[in-house]
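Novice: All I have is the shape, not the residue letters:
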């Protein structure tokens, strides 16, 4: 059985794709894969490290108005579509899977026109333009949220949830706390703006951490992102915070084992990317969400609002984020156990830890090999 998987641009498209691939491999060790992405996206770095065969298509998204850059991109798109068709024709897959990003467009379109079964996995509450277009051509759509279903043809879409790494569910609180020198019996807050960090969250956290220094009953793990780390450390120093004297506060540029950190977390401060939210809800972690305001179709705000309406999270819009606002919400939730317990229950009810297996079964069914 041969499967093409395509997804590019951001980790939110790439890591779900890798999770789906690994889950299919567990069910069918003989399956062969080809990952199709772009040379400039994160996938060009991530996929070869995963030891997966990798092919590239040169394509970019279009701006929303006519520009000289769009004319050049249109020319590249035509060449990209032709190359995508050659890749599909040469590999002869039994099924093609797309997890988002512009590169999925030509790959899945070519497969559809060749009558090859196709599936797209939509992570967000509001789908991007590529998946909206592809929904008219593909065989099946695996929706990451119930809310997303209304954007797709009812006879094609299935609510599966978003795929998460198996380590998310197997990581243990005690192990996570031990790895950071924390006390597993104390409440722990995890702050992360994603792999590249979020400047607005990092700046708001400076005063929060300064105030937290006098309250060792709550532990903080703040992940700044590699590019933001030095700036955050300098600002904390200028604010008079000596991290060597506050072992209950840790600041890191990046986490190589996020599942272990999540295992010890009682409250998270996050952006609202679909993959991060899938992992939080799978573990039932309450959250304060600050959506990235420039995400396509404003999908992060829609993602965050869905969790807030379910009672699993509080949302603070990026333009409304201040240290005082963030500190007030943190103080409220950390001091009222009933609220935190209710949010955790609501979060867990939204979680779909089995999503990767369900999506893998859909893919295998399309390939006729379930």
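Specialist: Arrived safely. As the structure is a computational prediction, the values presented were derived from the model and not from experiment.
Novice: from here on, contacts and neighbour counts on C-alpha atoms
Specialist: Fine.
Novice: Which residue would you name as the spatial centre of this structure?
Specialist: residue 275 (2.4 Å; C-alpha atoms, centre = their mean).
Novice: OK, contacts around the residue lying closest to that one once chain neighbours are set aside?
Specialist: Using C-alpha to C-alpha, 6 or more residues apart in numbering and skipping residues adjacent in sequence, the residue nearest residue 275 is residue 12, 5.8 Å away. Contact analysis of residue 12 by C-alpha atoms under 8 Å, 6 or more residues apart in numbering lists 273, 274, 275.
Novice: follow-up on the earlier one: under a three-state scheme, what state does the residue nearest to the centre of the chain occupy?
Specialist: helix (DSSP: H, G, I helix; E, B strand; the rest coil).
Novice: roughly how far apart are it and residue 14?
Specialist: Residue 275 sits 10 Å away from residue 14, going by C-alpha to C-alpha, to the nearest Å.
Novice: Residue 347 and residue 286 touch, don't they?
Specialist: Yes - using C-alpha atoms under 8 Å, residue 347 is in contact with residue 286, at 6.3 Å.
Novice: For these two, indicate the residue with more neighbours.
Specialist: residue 286 (29 against 26; other C-alpha atoms under 10 Å).
Novice: which other helices and strands contact the longest helix along the chain?
Specialist: Identified as the longest helix of the chain according to DSSP state H is helix 68-91. Packing contacts for helix 68-91, counted by 3 or more C-alpha pairs under 8 Å, 6 or more residues apart in numbering; DSSP states H and E, involve helix 104-113.
Novice: Would you indicate which residues of the helix it packs on are buried?
Specialist: Residues of helix 104-113 classed as buried: 104, 105, 106, 107, 108, 109, 110, 111, 112 (neighbour count, 16 or more other C-alpha atoms under 10 Å).
Novice: Same list, those residues, but as CSV with distance to residue 332 please.
Specialist: Listed next are these as CSV, based on distance: C-alpha to C-alpha, whole Å:
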residue, distance to residue 332
104, 43
105, 45
106, 49
107, 48
108, 47
109, 50
110, 53
111, 52
112, 52
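Novice: which one of these sits closest to residue 258?
Specialist: Checking those against residue 258 with C-alpha to C-alpha, the nearest one is residue 104 at 27.3 Å.
Novice: Which pair of the buried residues of helix 104-113 spans the longest distance?
Specialist: Every pair of these checked by C-alpha to C-alpha; the farthest is 104 and 112, at 11.8 Å.
Novice: ok, structure two:
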């Protein structure tokens, strides 16, 4: 995740780093118990955009309460700068920072500008985006481990299916539909199915007679990615750029209900630059994957490595230091 990449570099530069996230979503799963942050806080907040009526009022009230708590946290730690990566979990701390006149920096993760970042952009010291040609810092902050294990894929011996942090039934079903064909072609399968769908997928692979390396959720995704030669993945920003940094070509299957359809636009950016493939969920998805399995990988893998920019997190932290002088 982008927050983890930034925290690692900030600590290397002598900063105390705290994380303010939400009790909802995936923040706790990634950062509770073990993380690079000096302190982590999870506040009661949830998305507002897709809610109506009382649910919307309640969500806004929770963000306001989280805003008040965030002010106290920022003052307690004497925070000098805040980096927002968008989304509802960033709202409280971002507004709290502005209310305390703490320098706010924004990284837009997606190809479509999120509503929170759009609202905050005029008040930020810096706005960074891998998709914006006018961004002062190019690229996306990815942990060094993805660059260290990068390699050019010359042939397809192993495919990895990634449905995101929650898993994705459409990708799980796609993997199951091609499992026997991949077995015939002697292609190994690594599959992160998501915890909620793990048992069903496990049983179906067993019924098909196909051995796979199956996970519900794992924090060792970098190791799995480095072993694969092709990925089938959602097009969330962090995963997209981690695959790119590792030189792993991918067929992206965008989550159809993502806000502003941002996953499709993320994947379209990759396709436009001839770095990978994209196919929406639907009847043609299986055929698209099987045709992709037969395509050469080396050229796309090389282009991904050439396109990826190493040290973006370093640049972002250096920019903070220069701005605070």
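Specialist: Arrived safely. Predicted model, so just to flag it, every value in this text is computed and none were measured.
Novice: mean shift of the helix or strand following the longest helix of the first structure relative to the second structure?
Specialist: From helix 68-91 of the first structure onward toward the C-terminus, using DSSP states H and E, the following helix or strand is strand 95-98. Compared with the second structure after fitting, strand 95-98 of the first structure deviates on average by 1.3 Å (mean C-alpha distance after the TM-score superposition for the first structure).
Novice: So which bit of the second structure is strand 95-98 of the first structure matched to?
Specialist: With TM-score structural alignment applied, strand 95-98 of the first structure matches the range 81-84 in the second structure.
Novice: What is the burial count for the closest residue to residue 98 of the second structure other than its chain neighbours?
Specialist: Nearest non-adjacent residue to residue 98 of the second structure, counting by C-alpha to C-alpha, 6+ apart: residue 104, 6.9 Å away. For residue 104 of the second structure, the count of nearby residues is 24 (other C-alpha under 10 Å).
Novice: Skip the chain neighbours and tell me the closest residue to the corresponding residue of the first structure for residue 180 of the second structure.
Specialist: Using TM-score structural alignment, the equivalent of residue 180 of the second structure in the first structure is residue 210. Taking C-alpha to C-alpha, 6+ apart as the measure, residue 210 of the first structure lies nearest to residue 241, with 6.0 Å between them; neighbours along the chain are not counted.
Novice: State the three-state secondary structure for that neighbour.
Specialist: Under three-state DSSP, residue 241 of the first structure comes out as coil.
Novice: what about the strands in the second structure?
Specialist: 18-22, 39-43, 81-84, 103-108, 126-129, 158-162, 188-192, 213-215, 230-233, 250-252, 277-278 (DSSP state E).
Novice: among those, which is the most enclosed?
Specialist: Of all the strands of the second structure, strand 250-252 has the most neighbours on average by mean count of other C-alpha atoms under 10 Å, namely a mean of 28.
Novice: Onto which residues of the first structure does it map?
Specialist: Going by TM-score structural alignment: strand 250-252 of the second structure matches residues 287-289.
Novice: After superposing, tell me the mean distance of the matching stretch to the second structure.
Specialist: Per aligned residue, stretch 287-289 of the first structure averages 0.8 Å (mean C-alpha distance after the TM-score superposition for the first structure).
Novice: Outside of the match of strand 95-98 of the first structure itself, list whatever touches it.
Specialist: Contacts of stretch 81-84 of the second structure (C-alpha under 8 Å, 6+ apart): 90, 93, 94, 97, 102, 103, 104, 105, 106, 107, 320.
Novice: For these, work out which two are farthest apart.
Specialist: 90 and 320 (18.2 Å).
Novice: Just to check, the residue nearest to residue 98 of the second structure is in contact with residue 94?
Specialist: Yes - counting by C-alpha under 8 Å, residue 104 of the second structure does reach residue 94; the two are 7.1 Å apart.
Novice: picking that back up, who are the contact partners of the residue nearest to the centre of the first structure?
Specialist: Applying C-alpha under 8 Å, 6+ apart, the residues contacting residue 275 of the first structure are 12, 16, 123, 162, 163, 164.
Novice: Just those: which are in helices?
Specialist: Counting by DSSP H, the contacts of residue 275 of the first structure contribute 12, 16 to helices.
Novice: Give the buried subset of the contacts of residue 275 of the first structure as a PyMOL selection command.
Specialist: In PyMOL, this line selects whichever of the contacts of residue 275 of the first structure come out buried by 16+ other C-alpha under 10 Å:
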select buried, resi 12+16+123+162+163+164
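Novice: which one of the contacts of residue 275 of the first structure is nearest residue 4 of the first structure?
Specialist: Using C-alpha to C-alpha, these come closest to residue 4 of the first structure at residue 16, 14.2 Å.
Novice: Show me what the closest one aligns to in the second structure.
Specialist: Using TM-score structural alignment, residue 16 of the first structure pairs with residue 2 in the second structure.
Novice: mind listing what its match touches?
Specialist: Counted by C-alpha under 8 Å, 6+ apart, residue 2 of the second structure has contacts 85, 140, 141, 142, 238.
Novice: taking those residues as a set, which two sit the farthest apart in space?
Specialist: Maximum distance among the contacts of residue 2 of the second structure (C-alpha to C-alpha): 13.5 Å, for 85 and 142.
Novice: separation between the equivalent of residue 268 of the second structure over in the first structure and residue 287 of the first structure?
Specialist: Counting by TM-score structural alignment, residue 268 of the second structure lines up with residue 305 in the first structure. As for residue 305 of the first structure, its distance to residue 287 of the first structure is 12 Å (criterion: C-alpha to C-alpha).
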